[in-house]
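Following is a predicted model, sequence given first.
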Amino acid sequence: MRETINKACCLNCGMATTAKDGSTMAEEQQLRIENAKLKAEVEKLRTVIGKYPSGASTTGSCSAGNDQENRSSLDYHTGIFGLEKSRIMEIVNQAMEELQKMATAGEPLWVKSVETGREILNYDEYVKVFSVENASHVRPKRLIEASRVTGVVFLDLPWLVQSFMDANQWKEMFPCIISKAATIDVIYHGEAPNRNGAVQLMFAELQMLTPLVPTRDVYFVRYCKKLSVEEWAIVDVSIDKVEENIDTSLVKCRKRPSGCIIQDKSNGHCKVIWVEHLECQKSSVHTLYRTIVSSGLAFGARHWMATLQHQCERLVFFMATNVPTKDSTGVATLAGRKSILKLAQRMTWSFCHAIGASSYRTWNKVTSKTGEDIRVSSRKNLNDPGEPLGVILCAVSSIWLPVSPTILFDFLRDESRRTEWDIMSTGSPVQSVVNLAKGKDRGNAVTIQTMKSKENSMWVLQDSCTNTFESMVVFAPVDITGIQSVITGCDSSNTAILPSGFSILPDGLESRPLVITSRHEKSNDNEGGSLLTIAFQIQTNSSPTAKLTMESVESVTTIISCTLHNIRTSLECEDG
């Protein structure tokens, strides 16, 4: 079995290159692939919606470059889907006012939970304060999710604002939550260079890092406004007129006024108040994730804030020039450090992109010989130098474990315990030759681990990430010669890498509803464990025209089954 698995997992990673032209071409090629997919989605949306009214923009923005064109300024834009520009501005201004009140109000609008310490929206008070009509008669099958959280992020305010207004940057900032994002139409570009007053129609597909939770498609107008010298606000709101023109089967979620208030606190950090207020269709969710989704935690403000803080901290550590020696072992130069961190970031982004329920993927359910439910999906890589060419097979399984997320994360990221779960290590000792910190928490680090055996030596690049909401351990075998050149500072854009790894979430059983109302709500007083998603990817054939074989499927499902068994055994929860 091991011989079969080892054969299936040979990745033939590409070499790094120092040629700037090659790097640029690779990056442009990746952007073209992504932009082509997004443009196809936008065109499909336009086909469903119908023709734009006379004078409206007919070229959607699917990339950062297109956003710079002030092609649809408020001066001559006649509106979207029949809405006049004055009505659009009226809607977003009302949404901005509501966001500011939702962000700053205390009791009785927001009530602090005694059990969890989190704030809960008093929905009865909300209806009264904002004169909201009773939507239960209009949308009886919709659920309301509302949450608010405050935090500090270490990044400049202008950079934050730009990241929210650019669809590509926004998606890259939240790779574990956003699987697709596009600016469909720019209504007003805003004042240069800070985008004050910008208004744009956007689309996003929201995901969890598992195929078991359906994605949420949301269409909304985003409005960016400078409130004062040191304070900005970004509000999202779905517009009924847009939804009326879209096939109702496509509308899974709509945004009531949501967004964030960003306050510049100088010294390179900002205070952020995040409000998330969603109205979602009821949908079938796997029992494993039912609690964390129905409680509003999965797509709530806490998740967004934790991810934002993590990504901002990662960027600060990436840009740092005065890195202590203890935070950068095994790499002699700053260029080498940045090159390794950049490769690890691409690896983790690819992992997030590969394992969700996005419409990019088609998942088929298989049952392993040991009884685990496993989802498999295959794709063909024709010309992307960032991963091996040919047929790629991804297998994913999600389970519940009766251990805390912290214990599980520390176990999986610890190289001294890797042999306890990794069947590819063949019991050989594992050592870290590179260890780069990318956050204040010691769990946020990039390592290169060596596995030596009698037959050969294998190097593994590992990116471990943790925040107050979720954790990930992502890894991939790397070509030794190629990664050594990256360590010296060579560009990593053409380094082919195929990540596998783990996503860890709290199971949500300790949570409480994030909306209170006059209706009786049930609650669960049990403490929770962890939701673990494990994913393995293998290159089954170097030819893109090859057919997927059952032997390959059995190989990757065997890896999943053996790994899960080893994890349960090591953590003494075989019956989990």
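Alright, I've got the coordinates.

Only C-alpha atoms from now on, for both contacts and neighbour counts.
Noted.

quick one: the helices in this protein?
For the chain, the helices defined by DSSP state H occupy 2-8, 20-49, 64-67, 85-104, 123-129, 157-165, 167-173, 240-244, 290-294, 301-319, 334-355, 405-413, 480-487, 550-570.

Could I get the buried residue list for the longest one?
This points to helix 20-49. Ser23, Ala26, Gln30, Asn35, Leu38, Lys39, Glu41, Val42, Leu45, Arg46, Ile49 (16 or more other CA atoms under 10 Å).

Run a quick check on Cys253 versus Asp217, I expect a contact.
Yes. Contact status for Cys253 versus Asp217: in contact at 6.1 Å, counting by CA atoms under 8 Å.

The two: who's more crowded?
It is Cys253, of Cys253 and Asp217, that has more neighbours when counted by other CA atoms under 10 Å, with 22 against 19.

And the residue nearest the centre of the protein?
Nearest residue to the geometric centre of the chain (CA atoms, centre = their mean): Cys176, 1.7 Å.

ok so, going back, now for the helices of the chain, which one comes closest to Arg139?
Closest of those to Arg139 is helix 240-244, at 12.3 Å (criterion: CA to CA).

would you list every one of the strands in the stretch 401-550 of the chain?
Per DSSP state E, counting those that start in this stretch, the stretch 401-550 of the chain carries strands over the ranges 430-437, 445-452, 457-466, 471-478, 500-506, 515-516, 530-541.

take the one below as the second:
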Amino acid sequence: MDFGDDVMDGGSDAQRRKKRYHRHTPRQIQQLEAMFKECPHPDENQRMQLSRELGLEPRQIKFWFQNRRTQMKAQHERQDNCFLRAENDKIRCENIAMQEALRNVICPTCGGPPVADDHFDEQKLRMENARLKEELDRVSSLTSKYLGRPITQLPSAQALSMSSLDLSVGGLGGPSLDLDLLSGGSSGYPPFHLLPMAVSEMERPMMAEMATRAMDELIRMAQAGEHLWVKTGGREVLNVDTYDSIFAKPDGSFRGPDVHVEGSRETGLVFMSAIGLVDMFMDSSKWTELFPAIVSKARTVDVLVNGMGGRSESLLLMYEELHVMSPVVPTREFCFLRYCRQIEHGLWAIADISVDQQQRDARFGAPPSRSCRLPSGCLIADMADGSSKVTWVEHMEIEDRVPIHLLYRDLVLSGAAFGAHRWLAALQRACERCACLATAGIMPHRDIAAAGVTPEGKRSMMKLSQRMVNSFCASLSASQLHRWTTLSGPNDVGVRVMVHRSTDPGQPSGVVLSAATSIWLPVPCDRAFAFVRDEHTRSQWDVLSHGNPVQEVSRIPNGSHPGNCISLLRGLNASQNSMLILQESCTDASGSLVVYAPIDIPAANVVMSGEDPSAIPLLPSGFSILPDGRPGASSSRAGQAPSAGSLVTVAFQILVSSLPSAKLNAESVATVNSLISTTVEQIKAALNCASH
């Protein structure tokens, strides 16, 4: 059963083979489901009454109930099959355990292990092991001649952690690290068999009803008063007890002791029309581009209902990963329904609700997660000046399966890391940037540094810089596919490294080494942001500049804040005359980014002339700056203002080799470890917080 019925036309055989497909709305589905629960076999009078209420033909009502009864029967059979399959798996596991026990049985005659049937295979393994040792000695000898010194002098034994990076050919003293063991592939998405499956015909009515309930709850929460929302530190936080008393869960489930609730609401103006926002929210690619610092990946799994113009009454099944742009904070993965509805002229609502993925998780051997997104989303109202008033509601239940690193514990547990305030601030900044891109060739620039750039060149540079920022944000994800390896470092976090084979057209082709660390600085976020983005202070932390100053060649504003801009920087020493630095800095109330990448002068000329920048390879590095989230009562003395700190993630990406089949040399890992450690030390020294 879908969101409609197949209606047979009378006439010839050819006409009877043609079908008219009527797609019901989620509201119609909800009322039909409610009637089905009360009476699965309605009589003719009940069908006539339903047809009048829903605006459907009685024959459509009759076919709907017939299909629903058939699917209910199929659902029961499917449940029985799942039960039998589980029992079969249980018996198979017991069989494997019994076979293992038989292998370990003790001989009653001699008290030793029984004679194995595969002792010849063991002999083969010993011979293969001896052959590999001879090959290792030969490769080590050749490598020593090439390097001009014994391999044991490589600095990997002290720099690498034995527990997490024992990846060289012959242990840590070997010449190279195994690329496949250190990291996953270059694909940004999980393997297809781990992604949520498309919605079956039997699940569609249930999901339509779930989305309709979520929409109703979202609207009530967005319009609720102080009884549901409590002001805390200038933010609106959900009163969980009041929520539990108002909104009862349909399945009657309870909240476990290791599950905490994050609920928040924020309202603000956004410089984009409501229709423009709806179109971007209903497109998973544009959704990721809007929030690169929050959404590391997003994908539309299935389109359940394609509403009018892809907007009102549209219902999608989506998958996304949320991150905090630090290698020490695990991502949050959700599979959820996104339902869009136009409430009235100029007023839209978009509701999200997690779907139950426990069966999928159990299928692939993972313990089911109880983390979910409860009815969340936003109300979007058109304003007279072309902007929109957005009321954002974020509501999650998070299971504490992995301990949160001490640095980010306050930020995450307070709900600020994924709260409505951060979402709305990021949306306002992204829409400001979109407005600047749209008016790049219309509005005259008052910025002197951008006076020599053509309108086409401005748009081309903004597109290239946006791709650079998106690539940088995605590289800092701490998902299951982005597994970081810990080295020794300047703090308890250490330097985390990851390597992958780059085949994307927007990046240099070859083996790319990513390295990052996160630190706490006892300075406000705006001070840390101003220090790392200013070209006049760059020489104080940029190790690769060797203390030489840099000069700003061009600057393009992309927001109302003076720190929101795109710059082209040039080193003033002779060895850097052929290279420029493309840098974008952006900040809002929730955090800041400073991202940069080297770009040669010919490529910069291509961008400045307005040509398509998609083929220009960039390998970005940079900084992510977030508030530490610590309580305001942390001032050192009574009467003083609370001390504000910032969480800074420093990240570098280095092209190790242009050959995709190349191995990662341990010297490259030691070099990037030293590079990040020195950068952190110089930043702390320049900000007078070296002791922290």
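Cool, got the structure. Only a predicted model underlies this, so the values are computations on that prediction, with no experimental measurement involved.

returning to that earlier point: could you provide the strands of the stretch 401-550 of the first structure in CSV, with additional columns for distance to Glu230 of the first structure and mean neighbour count?
Below are the strands of the stretch 401-550 of the first structure laid out as CSV (distance: least, CA to CA, whole Å; neighbours: other CA atoms under 10 Å):
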stretch, distance to Glu230 of the first structure, mean neighbour count
strand 430-437, 31, 20
strand 445-452, 33, 22
strand 457-466, 30, 22
strand 471-478, 33, 25
strand 500-506, 35, 25
strand 515-516, 31, 19
strand 530-541, 40, 25
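
Now render these as JSON lines, adding distance to Phe203 of the first structure.
Formatted as JSON lines, the strands of the stretch 401-550 of the first structure follow (distance: least, CA to CA, whole Å):
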{"stretch": "strand 430-437", "distance to Phe203 of the first structure": "34"}
{"stretch": "strand 445-452", "distance to Phe203 of the first structure": "33"}
{"stretch": "strand 457-466", "distance to Phe203 of the first structure": "27"}
{"stretch": "strand 471-478", "distance to Phe203 of the first structure": "26"}
{"stretch": "strand 500-506", "distance to Phe203 of the first structure": "25"}
{"stretch": "strand 515-516", "distance to Phe203 of the first structure": "26"}
{"stretch": "strand 530-541", "distance to Phe203 of the first structure": "27"}
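
closest to Leu288 of the first structure out of those?
strand 530-541 (7.5 Å).

what's the mean distance for that closest one versus the second structure?
Here the mean offset of strand 530-541 of the first structure against the second structure after fitting is 0.5 Å, by mean CA distance after the TM-score superposition for the first structure.

quick check: that strand aligns to which part of the second structure?
The aligned range for strand 530-541 of the first structure in the second structure is 646-657, by TM-score structural alignment.

coming back round to it: for Glu243 of the first structure, which of the strands of the stretch 401-550 of the first structure is the nearest?
strand 515-516 (24.5 Å).

Which neighbouring elements make contact with that closest one?
Counting contacts by 3 or more CA pairs under 8 Å, 6 or more residues apart in numbering; DSSP states H and E, strand 515-516 of the first structure is packed against strand 119-122, helix 123-129, strand 142-153.

out of those, deepest packed?
Highest mean neighbour count of these: strand 119-122, a mean of 22 (counted as mean count of other CA atoms under 10 Å).

residues in the second structure aligned with it?
The alignment of strand 119-122 of the first structure onto the second structure (TM-score structural alignment) spans residues 236-239.

Stretch 474-494 of the first structure too?
Mapped onto the second structure using TM-score structural alignment, stretch 474-494 of the first structure spans residues 595-615.

Stretch 456-470 of the second structure vs the first structure, mean deviation?
Counting by mean CA distance after the TM-score superposition for the first structure, stretch 456-470 of the second structure comes out at 0.6 Å.

what stretch of the first structure does that stretch fall on?
Against the first structure, stretch 456-470 of the second structure falls on residues 335-349 (TM-score structural alignment).

And for stretch 550-560 of the second structure?
Mapping stretch 550-560 of the second structure onto the first structure (TM-score structural alignment) gives residues 430-440.

where's that stretch relative to the chain centroid, distance-wise?
In terms of CA atoms, centre = their mean, to the nearest Å, the centre of stretch 430-440 of the first structure is set 23 Å apart from its chain centre.

So Gln358 of the second structure versus Pro367 of the second structure, what's the distance?
8 Å (CA to CA, to the nearest Å).

Then Leu569 of the second structure?
Per CA to CA, Leu569 of the second structure is found 50 Å from Pro367 of the second structure.

next one: Glu122 of the second structure
Distance from Glu122 of the second structure to Pro367 of the second structure, by CA to CA: 35 Å.

now swap in Pro196 of the second structure and tell me
For Pro196 of the second structure, the distance to Pro367 of the second structure - CA to CA - is 16 Å.

Ok, Asp356 of the second structure next?
Asp356 of the second structure sits at a distance of 13 Å from Pro367 of the second structure (criterion: CA to CA).

Of those two, which one has the most company?
Neighbours per residue (other CA under 10 Å) separate Asp356 of the second structure from Pro367, with Asp356 holding more: 15 against 11.

hang on, the earlier thing: out of the strands of the stretch 401-550 of the first structure, which gets nearest to Arg222 of the first structure?
The closest of the strands of the stretch 401-550 of the first structure to Arg222 of the first structure is strand 515-516. By CA to CA, the value is 24.2 Å.

Specify, as a residue range, where that closest one falls in the second structure.
Aligned using TM-score structural alignment, strand 515-516 of the first structure spans no residues in the second structure.

Show residues contacting that strand.
With CA atoms under 8 Å, 6 or more residues apart in numbering as the test, strand 515-516 of the first structure has contacts from Ile120, Leu121, Asn122, Tyr123, Asp124, Ile144, Glu145, Ala146, Ser147.

count of residues packed around the closest residue in space to Gly547 of the second structure that isn't next to it in sequence?
In space, and not counting its chain neighbours, Gly547 of the second structure is closest to Ser539: 4.8 Å by CA to CA, 6 or more residues apart in numbering. Number of residues near Ser539 of the second structure (other CA under 10 Å) recorded here: 19.
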